[in-house]
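> Below: sequence and its predicted model.
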Amino acid sequence: MRVGADFRPAWWLPGPHLQTLIPNLLPRRGVRLRRERLELPDGDFLDLDWGPPRRGPVVVVLHGLEGSSRSPYAAGLIRRLAMAGYQGVVMHFRGCSGEPNRLPRAYSAGETADIAFVAGQLRTRLPDRSLGAIGVSLGGNALLRWLGEAGEAAPIDTAIAISVPFDLSQAALRMERGFSRVYQWYLVGRLKRAVASKCGRMPMPVDREKLPHLNDFRSFDDAVTAPLHGYRNVDDYYTRASSRQWLRGIRIPTLILHTENDPFMTPGVIPEAGELSDAIRLEVAAEGGHVGFMDSLGRRWLERRCVAWLEDTVGGS
């Protein structure tokens, strides 16, 4: 089902960029986190940051590109989950927890094996607790792709995906236009620094001399992301890793929140109703930016909507 979102943007945050930037610049109250390291079968590790202990359902938060538990949206979600009685936990993708991972590979928009591993571990460890997941941006794309692959075998009970780049190729093209190039410059710069640092610690199948010249997502993904994660090239990566073609396979209750003015992509990447399985509710707002959704009172509608969905699908504490 595709419907309009019940969201009214703050009048003092017009346009896509203020809604995108201001929520990340305003101070946020966080909560104390407890770190847990999970060893992976391939010799690498993942770090989980657990929110305050709660008795309610467990909700895993999957951050976006170069995000972490310190990202304002992640910190806000964990705090709001705790207030509502949910046990929140941030799963860091490889290399995003503040400590470099051990292998040349890192993470990508098509990463599903690590999500499956964490979900399986939590389901085994906490068999009597309901389990949900919230994926943001890149994390949302990976979550939806995993759910589509898993179908009825998905070991979680509910999911939420926010500001998802459903079509990675179209999203990359959008980031080369207008002010969105500023976001691209910032994010690609962070990615290049991380890879350069890694090249100094271990052998990498990457030409380090080319790194300074990789100034957009498409060139970076072609030279770095694709070869590190088993894709032939950037087109193979974008085609196979995009979540849009996996949506019909999702079988658990899933809420997708999106805006038509997301500066990280065009409205054309938003799936039509016929592309969705019966388990999906896609709510599209005309405005709200990328992971913004600040309403007329300056509050974070996004967090309230996530908690309301969880209450409807897995209940409270």
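Yep, that arrived.
> switch to C-alpha atoms for all contacts and neighbour counts from now on
Fine.
> And the next helix or strand past the helix or strand hosting Lys192?
Per DSSP states H and E, Lys192 falls inside helix 180-199. Next helix or strand after helix 180-199 toward the C-terminus (DSSP H and E): helix 217-220.
> Other residues contacting that next one?
Ala172, Met175, Gln184, Val188, Leu211, Leu214, Val234 (Cα atoms under 8 Å, 6 or more residues apart in numbering).
> Filter those residues down to the buried ones, ChimeraX style.
Selecting only the buried entries of those in ChimeraX, with 16 or more other Cα atoms under 10 Å as the criterion:
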select :172,175,184,188,211,214,234
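> Put this next to the first one:
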Amino acid sequence: MAWSFLKRYPQVLVLTISSAVAVAGCLWRAIKRYPSSIIMVPTEENKFIVDQCPSFNEYRPTPWIFNGHFMTVFGVIFRSLPNVLFQRILLPVDDTGGTIAIDWHTQPYKGQPILLILHGLTGGSDNEYVRWMTLSGHSKLNACCVVVHARGCGRSQLTSARSFCAADTNDLRISIQYIRSIIGTETPLFAVGYSLGAGILTKYIGEETDECPLDGAVVCCASFDMHLSTANMEQLLHTYTYNRRLTNNLIRYMRQHEHHFNKSKSLQNLNVNQVYQSKTIRDFDTHVIVPQYGYRDVDHYYSEASSNIWLKYIQIPTLILSAIDDPICPIDGLPVDDVLQNPYLIAIKTLEGGHVSYLQGWWPRKFSYDNIVVVDYFKARLKQMNYQWEQDNNDQKLISICLDQ
């Protein structure tokens, strides 16, 4: 009888079979293994880190999100935005009036480890992934978290006619100098960067070599090769999805700060009308970044912004986390040979994860896999440093975050 019903209504049969296949696929993805590749020089220090961090071995994605595109999209629209309050400091970064926004989650205690967080393109402390990382660092690492913004990002205002740039590490350098000036040299200072922030962080650490004031860093979903990433974004599917959305975000950023560029006499080659006609990130960079920063052309800029050449110079413990299915920053840009020749680096290549997403569990509304990895890594670093800090409200002294310290 049931078969005769299905023959009369074949659409029900199709729906039944499709549903059964989908359920079976989800169940299979829930039980299968997802071993990650861990790339490193097998030093005693690196072995200790890996032994202390079982999360490195496998990332288990949300079973019903089955490719990097869906993972990336759901990472933006599905996660909740937690209510997190910040105290903002405007930090001067040059002699032309430029400032950046520094958002402190809490006022640090003396000796409390600090976690510096760098956002992605046009992001900030109002993004889900930044806030969940902040909550994770605060609750599970017992760290004081601080978000360092790129110029004009995070609902801050530009205070000079100079936008952010993926090749410029000076603002980050001044931010770290400011943080070190108030916490001292003995307090652990860690940093995690996402996407654009990850690339800037990588380049900065490489530039600083053995004088880097950070005690450890995590680079998540970085574009190590800007030429490769840009070409990837110009594929047909990506052009009408990620590229267009990100370009629109950049144009919105430019409109917000347009008055600075209209009245600037030093930027005669920057035409805002051309900027607003940009169809791709390459167009925007050609019209905005190249004339501002004096690059020969956009390819020159992308060469300077590629952080892959700086990995060999890094001399602080650094963890690299990237997904093989990242649709925005291809993992092929990571120079594996340089990782295998630098004892300070550990690279984790996960089978899935998308771009700045790493959702896990059946209902992924809160913490993500990258939060776990970052906390585990810095906990292991604190053990390596033999550093312990426990909050005692009756004995600990709060540190002022004011600029006059």
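Perfect, thanks for sending it. None of the values given here were measured: they were computed from a predicted structure.
> After superposition, what is the TM-score?
Remark: TM-score between the superposed chains equals 0.94 [TM-score structural alignment, normalised by the length of the first structure]; 317 aligned residues with a Cα RMSD of 1.9 Å.
> Please report how far the counterpart of Tyr73 of the first structure in the second structure lies from Val219 of the second structure.
Superposed on the second structure with TM-score structural alignment, Tyr73 of the first structure falls opposite Tyr129. As judged by Cα to Cα, to the nearest Å, Tyr129 of the second structure and Val219 of the second structure stand 14 Å apart.
> Compare the two and say which one has the larger neighbour count.
More crowded of Tyr129 of the second structure and Val219, by other Cα atoms under 10 Å: Tyr129, with 28 against 25.
> picking that back up, mind giving me the packing neighbours of the helix holding Lys192 of the first structure?
Contacting helix 180-199 of the first structure under the criterion 3 or more Cα pairs under 8 Å, 6 or more residues apart in numbering; DSSP states H and E are the following elements: helix 217-220.
> next one: the helix it packs on to chain centre, how far?
Chain-centre distance of helix 217-220 of the first structure: 19 Å, with Cα atoms, centre = their mean, to the nearest Å.
> In contact with the aligned partner of Thr158 of the first structure in the second structure: list those residues for me.
Aligned counterpart of Thr158 of the first structure in the second structure: Gly216 (TM-score structural alignment). By Cα under 8 Å, 6+ apart, the contact list for Gly216 of the second structure reads Leu189, Phe190, Ala191, Ile316, Pro317, Thr318, Phe378, Arg381.
> Thr209 of the second structure too?
By Cα under 8 Å, 6+ apart, the neighbours of Thr209 of the second structure are Tyr313, Ile314, Gln315, Ile316.
> Which one of the residues you listed is nearest to Tyr253 of the second structure?
Ile314 (32.2 Å; Cα to Cα).
> Find the nearest non-adjacent residue to the closest one, please.
Distances taken as Cα to Cα, 6 or more residues apart in numbering place Gly206 nearest to Ile314 of the second structure, at 4.4 Å, with adjacent residues excluded.
> Translate that neighbour into the numbering of the first structure.
Gly206 of the second structure maps onto Gly148 in the first structure, by TM-score structural alignment.
> List the contacts of that match.
Gly148 of the first structure touches Trp246, Leu247, Arg248, Gly249, Ile250, Arg251, counting by Cα under 8 Å, 6+ apart.
> Out of those, which are shared with the second structure?
With the contact criterion set to both residues aligned by TM-score structural alignment, their matches' Cα atoms under 8 Å, those that also touch in the second structure are Trp246, Leu247, Arg248, Gly249, Ile250, Arg251.
> what range in the second structure does the host helix or strand of Val89 of the first structure sit on?
Using DSSP H and E, Val89 of the first structure sits in strand 87-91. The alignment of strand 87-91 of the first structure onto the second structure (TM-score structural alignment) covers residues 144-148.
> next one: stretch 111-120 of the first structure
By TM-score structural alignment, stretch 111-120 of the first structure lines up with residues 168-177 in the second structure.
> Any buried residues in that stretch, and which?
Per 16+ other Cα under 10 Å, stretch 168-177 of the second structure contains these buried residues: Thr169, Asp171, Leu172, Arg173, Ser175, Ile176.
> Could I get the contacting residues of the spatially closest residue to the first one that is not a sequence neighbour?
It refers to Thr169 of the second structure. Of all residues not flanking Thr169 of the second structure in the chain, Tyr204 sits nearest, at 5.6 Å (Cα to Cα, 6+ apart). For Tyr204 of the second structure, the contact set (Cα under 8 Å, 6+ apart) comprises Thr169, Leu172, Arg173.
> What distance do you get for the match of Gly206 of the second structure to Ile280 of the first structure?
For Gly148 of the first structure, the distance to Ile280 of the first structure - Cα to Cα - is 11 Å.
> Show me the common contact partners of those two, please.
The contact lists of Gly148 of the first structure and Ile280 share Ile250, where a contact means Cα under 8 Å, 6+ apart.
> sorry, back to before: determine the set of other helices and strands touching whichever helix or strand comes after the strand holding Val89 of the first structure.
Per DSSP H and E, the first helix or strand lying C-terminal to strand 87-91 of the first structure is helix 113-125. In terms of contacts (3+ Cα pairs under 8 Å, 6+ apart), helix 113-125 of the first structure is packed against helix 138-150.
> after superposition, how close is the helix it packs on to the second structure?
Compared with the second structure after the fit, helix 138-150 of the first structure shows a mean deviation of 0.4 Å (mean Cα distance after the TM-score superposition for the first structure).
> which residues touch the residue nearest the centre of the second structure?
The centroid of the second structure falls nearest to Tyr194 when counting by Cα atoms, centre = their mean (0.6 Å). By Cα under 8 Å, 6+ apart, the residues touching Tyr194 of the second structure are Leu118, His119, Gly120, Val219, Cys220, Cys221, Ala222, Val356.
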